[in-house]
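Participant: just to be clear, the model below is a prediction. Sequence and coordinates:
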Amino acid sequence: MLISSYNPTALGDVLMMLTGQATNAEQDVEIHGDVAKITRQDNQQLVGVNLFNASNYVEHLIGDGQVFLDDQQVAQVNHALEINGASVQIEADHEPKFVVGAVETLVAHPDSDHLHIAQVDLGNEKLQIVCGAPNIGAGQKVVVARVGAMMPDGKLIWPGKLRGVESFGMICSARELGLPNAPQRHGILVLDAASQAGTAFDFNQDYSAQY
């Protein structure tokens, strides 16, 4: 997993990279020159790296939020980590985090009057996702934010539990996806039935006819 963000206007020349979930865990931070290495105290897992003066190390680094590092940029980051003595490396992550899913089954949550438990086919894997949208139904094609996705508002998607039931992603609304002219009402975006499960969601397509 690699979630990267860069916003020089708000945060300065700092490339922030998340490599794991640190929610509710105590963290250790080690500074090595221009690198801050962040690990969980409980298991020593690397969960984040901040690279300061990032534009001195990484070429073509442009953004005001989430950025997607290509292989060359990841190699440049790893070189920066090495010369700063951080003794860690990051791995490129090109797997799409927003994909088309097919809702195979839907059952009521045992401890809620509005939540449902969906089994969603993503083509090469199936996920259990708890969803509270009033318009969700079995057989639909939907947009799934997988674990490791960063939503347009900056929210990160991690595994979790909703009222005791495990959930491994989020089924998204047009508003949550930041689509143009998205309705403000509560409800997921239902895609055309011909959409193929497992394909990356195309944010540039016009979905207004499906709102």
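Facilitator: Sure, I can see it. Keep in mind it's a predicted model, so treat the numbers as computed, not measured.
Participant: switch to C-alpha atoms for all contacts and neighbour counts from now on
Facilitator: OK.
Participant: max-length helix in this protein?
Facilitator: Of all the segments assigned as helix in the chain under DSSP state H, the longest by residue count is helix 71-83.
Participant: just the buried positions in that helix, please.
Facilitator: Applying a neighbour-count criterion of 16 or more other C-alpha atoms under 10 Å, one finds Gln73, Val74, Ala75, Gln76, Val77, Asn78, Ala80, Leu81 buried in helix 71-83.
Participant: as JSON lines, those residues with distance to Val165 would be great.
Facilitator: What follows is those, written out as JSON lines (distance: C-alpha to C-alpha, whole Å):
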{"residue": "Gln73", "distance to Val165": "39"}
{"residue": "Val74", "distance to Val165": "36"}
{"residue": "Ala75", "distance to Val165": "39"}
{"residue": "Gln76", "distance to Val165": "41"}
{"residue": "Val77", "distance to Val165": "38"}
{"residue": "Asn78", "distance to Val165": "38"}
{"residue": "Ala80", "distance to Val165": "42"}
{"residue": "Leu81", "distance to Val165": "39"}
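Participant: can you map out the helices along the protein?
Facilitator: 8-11, 71-83.
Participant: give me the most central residue, this protein.
Facilitator: Geometric centre of the chain, nearest residue: Ala149, 0.7 Å, by C-alpha atoms, centre = their mean.
Participant: contacts only, for that one.
Facilitator: Ile3, Lys97, Phe98, Leu156, Ile157 (C-alpha atoms under 8 Å, 6 or more residues apart in numbering).
Participant: this is the other structure I want to compare:
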Amino acid sequence: MNLFYNKEAVGDVAFLQIETINGEFNYETKGDVVEIKHENKVVGYNIFNASKKADIVGNGHIKLTEALVEALQKAIKNDGFTFELNADFSPKFVVGYVETKEKHPDADKLSVLRIDVGNEQLQIVCGAPNIEAGQKVVVAKVGAVMPSGMVIKDAELRGVPSSGMVCSMKELNLPNAPEEKGIMVLTDDYTVGQAFFEE
């Protein structure tokens, strides 16, 4: 679930994206709230006069907090919709351990990785030339928003499912990031599953 808000550029509207979907959408408006559906499934809300309903600070992608989600839920319910918001507040950038690395069956420069992120194992397809089994790396999990604004989603790369992204220093917008391609390899001081950023 992602929240976008830019009062100066687009007005006092909160854009709440529950799922990223392409295709035809249906809209239903009640009061200040527009419910957006795709194939009869709720995928988002536009909430007008948002600053009167929730304390939203900043522009662009807004970090969700429990208080903010509660306020948005109240706005949705007050205008007559029944959908329950389900926000995941777990860290999205975490330390992962590359357990296995296999060659992608259909792409020479891609590897298929099995990565332990503490509470689960993820399959991630990665094109970095320096990725190896046994490394600790930074993993952007599904739902993470990169500094570029890109939202990490479940994907298929050349036919192989991939859930997340192994990050380079440049992709994380870290200072002194090297120009050459390659993921950021962490030292053993890091604990698998710990948050990489204070989120």
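Facilitator: That came through, no problem. This structure is a prediction, so every number in the text was calculated from the model and none was measured.
Participant: contacting residues around the counterpart of His114 of the first structure in the second structure?
Facilitator: Under the alignment (TM-score structural alignment), His114 of the first structure pairs with Lys109 in the second structure. Counting by C-alpha under 8 Å, 6+ apart, Lys109 of the second structure touches Gly127, Pro129.
Participant: one more pass at 6 Å, please.
Facilitator: Counting by C-alpha atoms under 6 Å, 6 or more residues apart in numbering, Lys109 of the second structure makes contact with Gly127.
Participant: from Arg158 of the second structure, how far out is it?
Facilitator: Distance from Lys109 of the second structure to Arg158 of the second structure, counting by C-alpha to C-alpha, to the nearest Å: 11 Å.
Participant: Ala177 of the second structure now?
Facilitator: Distance, Ala177 of the second structure to Arg158 of the second structure, by C-alpha to C-alpha: 28 Å.
Participant: which residue comes closest to Glu19 of the second structure once chain neighbours are left out?
Facilitator: Using C-alpha to C-alpha, 6 or more residues apart in numbering and skipping the chain neighbours, the partner closest in space to Glu19 of the second structure is Val43 (4.9 Å).
Participant: so what corresponds to the one you found in the first structure?
Facilitator: Aligned partner of Val43 of the second structure by TM-score structural alignment: Val47.
Participant: quick check: that match touching Thr19?
Facilitator: Yes. With contact defined as C-alpha atoms under 6 Å, Val47 of the first structure reaches Thr19; the gap is 4.7 Å.
Participant: which of the contacts of Ala149 of the first structure does the second structure keep?
Facilitator: Contacts conserved in the second structure for those, using both residues aligned by TM-score structural alignment, their matches' C-alpha atoms under 8 Å: Lys97, Phe98, Leu156, Ile157.
Participant: so how far is Cys172 of the first structure from the third one?
Facilitator: Counting by C-alpha to C-alpha, the gap between Leu156 of the first structure and Cys172 of the first structure amounts to 13 Å.
Participant: the two: who's more crowded?
Facilitator: Cys172 (20 against 15; other C-alpha atoms under 10 Å).
Participant: which strand is the longest one in the second structure?
Facilitator: Taking DSSP state E as the assignment, the strand of the second structure that covers the most residues is strand 93-103.
Participant: just give me the closest of the kept ones among the contacts of Ala149 of the first structure to Gly85 of the first structure.
Facilitator: Leu156 (29.0 Å; C-alpha to C-alpha).
Participant: please pull up the equivalent of that closest one in the second structure.
Facilitator: When the second structure is aligned by TM-score structural alignment, the residue opposite Leu156 of the first structure is Val151.
Participant: excluding chain neighbours, what is closest to its match?
Facilitator: Val145 (4.5 Å).
Participant: from Asn49 of the second structure, how far off is the nearest residue to Asp55 of the second structure once chain neighbours are set aside?
Facilitator: Excluding the flanking residues, the one nearest Asp55 of the second structure by C-alpha to C-alpha, 6+ apart is Leu68, at 6.9 Å. Separation of Leu68 of the second structure from Asn49 of the second structure (C-alpha to C-alpha): 15 Å.
Participant: just Gly149 of the second structure next, same as before
Facilitator: Counting by C-alpha to C-alpha, the gap from Gly149 of the second structure to Asn49 of the second structure is 24 Å.
Participant: and for Ile76 of the second structure?
Facilitator: Going from Ile76 of the second structure to Asn49 of the second structure by C-alpha to C-alpha gives 12 Å.
Participant: swap in Thr20 of the second structure?
Facilitator: Taking C-alpha to C-alpha, one finds Thr20 of the second structure at 24 Å from Asn49 of the second structure.
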